[in-house]
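> output the structure for:
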Amino acid sequence: MTWIGMTHWCWLRAVGVFLLLFVGDLGGNSEVCSLCCIFLREDRGLNCTWAGNANTQYTLHLQSLKFNINKPSTVLNFTSLLGRTSILIPRKSLTKNDNYLLKLKHGAEEESYYFTYDDADKNLLIEPPLLSDVMFSGESDVSAHISWPIPSDNLHVAIRYQNLADTNSKEWIYADPSDIQHDNYEISDLEPFSQYDVQARYESNNTLRSLWSESRTFWTPEQAPVGPLDVWRNFDMKQFVILYWKPQHCQYPGSDKWNYIVTYIHGGGSNALKTPYREPLCEVKLPANSTHMCVSAQNNNGTGPPTCATTVCLDTKPLDVEIRVWLNVTQGVTVWWDESLNERCEDLTYLVEWTQLTEGGSKMKNWARRQVGKQNVTLPGKLDPQVPYQVSLFTLCQSDCKGPVSTIMFYSQEGVPSSAPNFSVLPLSSTDIFISWNEIPVWKQKGFITSYTVYLNSTVDSQRHPVSARNLSISGLLPSTVYEIWVTASTAAGEGTRGEVKVFHTKGIY
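Model prediction:
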């Protein structure tokens, strides 16, 4: 049995005062105390430490309470170095079994407690256990064996450990005291290929005798890949298929040496290829009309189970499904959709795909899956500003796929267009013209185009015409007059750059 804990408070009773220890389980060696001293091994003196400002200089006053009529008690002063919240009192300044008063001073503040210089004094802490290197056992279940020197009869050891790769929970797991042997402990049911911290401390009859030890950090052994991969594919290219998957254990060192085995059927024959790890997404290009496309992770310990991609996605005509995208309070992007598809499926899953629209076509960025009842997803990572993204919603039922049932384009942050429309001028008469222009390429728009502005200049006057469409008829121009004309595009962020300036001459009156 193990316990998961957050914070512990311990009170140590000293002669005439209370010494308060705060044990902070925030990960690593975060344990501190208001003022405490640790009896060092091999009779090397005391290491006195406290909770305070490391940029402040403190003074420790040590006074022996042993009465000697011929030799008045002296007070020894020790000053800390800047940046340190501990002082080593050497053995030569201490006498075994003598009683002492220790005071910590900084300005008008003072803290003190009494102790007897002896490793059996419960008002002194002792050094924590010295943990051995971690040994591993078990072929199927990963178990770690940790040991330490045999303590004295009145002491027992407490153990705690945590999975450093578990970003959802940074809590320590406390070992059941009944499972801890006198000089060793076996941590079982560990995750393979994961990083752990383990710490130990001495206790005596529910009394704290040491702080937690320095962490012993270790990696559990690598095993053959387990579990399915998250596999997806593109549906907007006819000449080939791009198969995507998210690499396993991408956060662990060494996983970048993994390979992936891709199998598929094309032209009536089975094919296989090996591709290396890539981050953040792995991908491979396969011939068009490939079927039975599956991916397996592979390392030095074996090959994992295959995960297969959807071969086709039916009913690609968009349905009337509302989808919204917005920037949330954490500056992430949230996607929401109206769950009104009425699909007859016991295990319906939504898949939200987002791609970046570039000059070379759509570039897959990522995807996320959600079960029925969860109608939103926050896209992981930060999306680039002024870059067009397209969000598509698919529905998955076992091996069947439908979609995209809805598609929307969005920007995480809009800017002004980096290009101007390419326009043409058609004279209609000596006083009338018709201007039309093409849409700016989406990767140059930098945002949603809200309006266009047509500018005309002549030696007589200047004109400015805002317009929402991509064409404009202008009347009332002067015959036989030279005009300059240009067009700009605007987004919510403002007006874009001015492009080509064209010169035209209105017809004369005959």
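> going forward, measure contacts between C-alpha atoms and count neighbours the same way
Noted.
> quick one: contacts for the spatially most distant residue from the centre of the chain?
Most distant residue from the mean C-alpha position of the chain: residue 510, 74.4 Å away (Cα atoms, centre = their mean). If you count contacts by Cα atoms under 8 Å, 6 or more residues apart in numbering, residue 510 has none.
> could you also give me the structure for this next sequence, so I can compare it with the first?
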Amino acid sequence: MAAVTSVWFLCILMVDCTFFIEGLLVTLSPPKCYIPCDDSSCSADIICTWDSNHDPSISLNNTYTLHWEDYKNTVTGHSAVIQRNYFTSHSELRVWIQTQDQDGTVFNSKTVSFNTADIIKPSPPEIKEVLSSQEPIEIHWRSPCDWLMLEVGHCEVRHRTEAETAWTEQKEGGVSGSYTLNNPEPCTNYSFQVRCACGTSMMSGWSKVHVIRSAERAPIGKLDIWRDCDMLRPSSNCVLTWKRLPMSQARGHILGYNLTLYYNNGTNSVLNMSAAESVCMICNEVQCYHNSSLKDVKFVSFNAYNALGMTAPSHLAVQTPVTITDQRAIDLKMNRNNLSVSWNATWITDNISEFVVQYKEAGSPLGKGLDWVRVNTSLTKITVKGQFKNYTAYQVSVFTVSDHMVQLYCTDIIHFVQGIPAKVPLFKVLTYGTTHVTLLWETVLMSVHNGVTPYYQIGYGKDNVYNVSAYPQMENRTFTLTNLTEDHNYKVWIKAVNQAGSGPNTTVLFKTQDTENIGTFIQLFFVLLGAGLLLCCSWFCRKNKTCPIAFLDKKIPDPHNSNIIREMKYQINDSLAWLCIPATEQHPKMSIIEIVNISQGAFTSKMADQMNCDIGDNIVEEGRQKTQCGSGKEEYSKMIDSDEDKNEEEEDNDTCSSSSGGDHAGYEQHFMPTELDIKAVEERERTERSWDEMM
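You can find the predicted model right below:
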């Protein structure tokens, strides 16, 4: 008996729970009923609206029934009308909603009761007058109750600034139809809305948004200025960048900026940049930068101004950042919305005023993709909020700032998400030999390599793979492969590697040199080099009448010093020329004399001197013979070239003597064949002809 009772009780409980669950799953909100009014009159009918929330798995009929007193109105939507013929004015009315599912289960909303005189809903008021030229802001409106000849009720006002998302509501109980906002933020756009009730009726809807700009005042505070430099190059340019003032500090429309530049040489210059017309200033919603270089600038002073005043000047020492030599660790962690930066600062001295943590999209141009945060020296860790991009490199740097210097403390690169590195853009052979090759490649740019590239892999074949560090990131790199086989073809590849994997290969083909070919090449090189030098010297001697090579001669040989030339002159112009011809010399064959072209003026001058020479006695001086025919026949290394020697020649031109055939200091001894040389040549020719006849 007890078991049967327990089962019966459990069944009842399950049924009750089922109805309870269905009641929770299907809920109908009580109806909201009102009599709508426009600017001049009110409607005679009542409009009721409601909402229904239920589980989508429960199938309901598409029809709802509005019940009031003994009447009902079935509709397919979420609103229904109670016509004036079916209710009594200024009387109580009870209203509810009913629906059912396809199984016939009925669902009812709660019943609401109201007096039909209290559900009048007037139209929204209209804001008519605004006083905002001075503080505070004052708005005025006209209540719709005046149009409907109804008792004026209370009104509500709400407002917010452009930067705010939530409204600030102020409930006004008077009938003045105005509202005053005290202490508004200067030069700020405020949005206002108003709604009113008539007597004890319902509140109207909110009026249209009315925007009012508060009065302008002089700016306050200072600009947050910084400079953006290419830190990976030791002598890089920098540009000045700054954050735009928030409206709470600008307190008006910023008309422009005053920039004073103090140079290293002690001079300075002042620039006025109009916010509307300056072409050297580039801005976005948050920041601006001056697109002129800060090269040779030591210090800057900067402020902003509006129509009523200007900010206090901001100062910044411009120092090209230099990488710290000792290794100070910086720890970086990043997710999509946050960047955490920590560093070691136990060494910080008293003259350091603050840290600046800068993060920049690697590879972006100066002034762009940059942001920074100023940090007190008591802190060594911060978290920066922002929307960070996937596959984008961010260079995070910590700077120390003092009164006279900005110094790079530590820097590193981080990605939120890394991707496969890009292909190495350039890979080529720099030099090669018989058993080695030096390879050069261009590093993958940080803006395209999808991650930090810690190293590159270089290899050939299956077993020859080398890992090469990628630091520093921005410099072209070289690597030498050794122990190669001479006169052998090689195919070498390179690829960038990071946490996400390795990028595509870039290959280069080359052939090592052969030892024998190298020897032949070296010999040929020196032969060609010697021939080239001789050709150059020959051309130079012909053009300049001088020869630059010491072992050939330091002076130009003068044919007028030749006895053969003088003999020709004497034979033609002088009947006594035979007295000046050495008896030991015979007439050489003129056909074998090489004619050297010299300037006509020089030859004429020399010939004139020789032709005016008189025959004199031979003078023996210091144990050797000397001819006083204008050329002064000493050793040819002492040929007449200077004006002093020419003067001596003019003094001695009255006499003429010839040296004997044994004198080896004359022109012929240096530059012309002797009689013995000519006889030797003739003897050799006769011998060769004799052998030819015998053969």
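> need the TM-score between these chains.
Put the two chains on top of each other and the TM-score (TM-score structural alignment, normalised by the length of structure 1) is 0.70; 440 aligned residues with a Cα RMSD of 4.2 Å.
> helix or strand for residue 36 of structure 2, just tell me which one.
Here residue 36 of structure 2 sits within strand 32-36, counting by DSSP states H and E.
> chain center to that strand: distance?
Centroid separation between strand 32-36 of structure 2 and its chain, computed with Cα atoms, centre = their mean, to the nearest Å, is 64 Å.
> and the next helix or strand after that strand, how far from structure 1 on average?
Per DSSP H and E, the first helix or strand lying C-terminal to strand 32-36 of structure 2 is strand 46-49. For strand 46-49 of structure 2, the mean deviation from structure 1 after alignment is 3.0 Å (mean Cα distance after the TM-score superposition for structure 1).
> if we can go back for a sec, so for the strand holding residue 36 of structure 2, what gets flagged as buried?
Neighbour-count burial for strand 32-36 of structure 2, counted by 16 or more other Cα atoms under 10 Å, picks out 33, 34, 35, 36.
> same check, this time on stretch 302-314 of structure 2
302, 303, 304, 305, 306, 310, 311, 312, 313, 314.
> before we move on, what about stretch 143-163 of structure 1?
143-144, 146-148, 155-163.
> now distance to residue 113 of structure 1 too, for those, in CSV please.
Shown next, in CSV, are those (distance: Cα to Cα, whole Å):
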residue, distance to residue 113 of structure 1
143, 43
144, 40
146, 35
147, 34
148, 31
155, 24
156, 26
157, 26
158, 26
159, 29
160, 29
161, 32
162, 34
163, 37
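> pipe those into a markdown table and attach secondary structure and distance to residue 444 of structure 1 per row.
Below are those laid out as a markdown table (DSSP: H, G, I helix; E, B strand; the rest coil; distance: Cα to Cα, whole Å):
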| residue | secondary structure | distance to residue 444 of structure 1 |
| --- | --- | --- |
| 143 | strand | 56 |
| 144 | strand | 56 |
| 146 | strand | 60 |
| 147 | strand | 63 |
| 148 | coil | 65 |
| 155 | coil | 72 |
| 156 | strand | 69 |
| 157 | strand | 65 |
| 158 | strand | 62 |
| 159 | strand | 59 |
| 160 | strand | 56 |
| 161 | strand | 52 |
| 162 | strand | 49 |
| 163 | strand | 46 |
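> and the residues you listed, which two are the farthest apart?
155 and 163 (27.3 Å; Cα to Cα).
> chain center to the one helix or strand residue 522 of structure 2 maps to: distance?
Secondary structure assignment for residue 522 of structure 2, by DSSP H and E: helix 515-544. Centre-to-centre, helix 515-544 of structure 2 and its host chain are 49 Å apart (Cα atoms, centre = their mean).
> ok, stretch 216-231 of structure 2 next?
22 Å.
> identify the residues contacting that stretch?
By Cα under 8 Å, 6+ apart, stretch 216-231 of structure 2 touches 186-187, 236-245, 249-253, 302-316, 318, 320-323, 366-367, 370.
> tell me which of the buried residues of stretch 302-314 of structure 2 fall in helices.
Per DSSP state H, helices hold no members of the buried residues of stretch 302-314 of structure 2.
> quick one: which of those residues is nearest residue 403 of structure 2?
Nearest member of these to residue 403 of structure 2, counting by Cα to Cα, is residue 314, at 12.2 Å.
> now which residue in structure 1 aligns to the closest one?
Aligned by TM-score structural alignment, residue 314 of structure 2 pairs with residue 308 of structure 1.
> contacts only, for the closest residue to that match other than its chain neighbours.
Leaving aside its chain neighbours, residue 308 of structure 1 sits nearest to residue 294 (3.9 Å; criterion: Cα to Cα, 6 or more residues apart in numbering). Going by Cα under 8 Å, 6+ apart, residue 294 of structure 1 touches 262, 263, 264, 306, 307, 308, 309.
> hmm, 10 Å instead?
Shown in contact with residue 294 of structure 1 (Cα atoms under 10 Å, 6 or more residues apart in numbering): 229, 231, 243, 261-265, 272, 305-310.
> what of residue 311 of structure 1?
Per Cα under 10 Å, 6+ apart, neighbours of residue 311 of structure 1: 232, 233, 235, 241, 289, 290, 291, 292, 293, 399, 400, 401.
> in strands only, show me the buried residues of stretch 302-314 of structure 2.
Those of these mapping onto strands are 302, 303, 304, 305, 306, 310, 314, per DSSP state E.
> which pair of the residues you listed spans the longest distance?
306 and 314 (16.2 Å).
> for the equivalent of residue 157 of structure 1 over in structure 2, which non-adjacent residue is spatially closest?
Superposed on structure 2 with TM-score structural alignment, residue 157 of structure 1 falls opposite residue 155. Closest residue to residue 155 of structure 2 apart from its sequence neighbours, by Cα to Cα, 6+ apart: residue 196 at 4.0 Å.
> trace residue 528 of structure 2 over to structure 1, please.
Checking with TM-score structural alignment, residue 528 of structure 2 has no match.
> ok, residue 528 of structure 2 - contacts?
522, 534.
> how far away is it from residue 99 of structure 2?
110 Å (Cα to Cα, to the nearest Å).
> so who does residue 122 of structure 2 touch?
Per Cα under 10 Å, 6+ apart, neighbours of residue 122 of structure 2: 34-42, 143-145, 147-148, 150, 195-198, 201-205.
> go with 8 Å
Residue 122 of structure 2 neighbours (Cα under 8 Å, 6+ apart): 36-38, 42, 144-145, 196-198, 202-205.
> ok, residue 158 of structure 2 next?
167, 168, 169, 170, 192, 193, 194 are the contacts of residue 158 of structure 2 under Cα under 8 Å, 6+ apart.
> which of these tops the neighbour count?
residue 194 (29 neighbours; other Cα atoms under 10 Å).
> what helix or strand does that one sit in?
Counting by DSSP H and E, residue 194 of structure 2 is part of strand 189-198.
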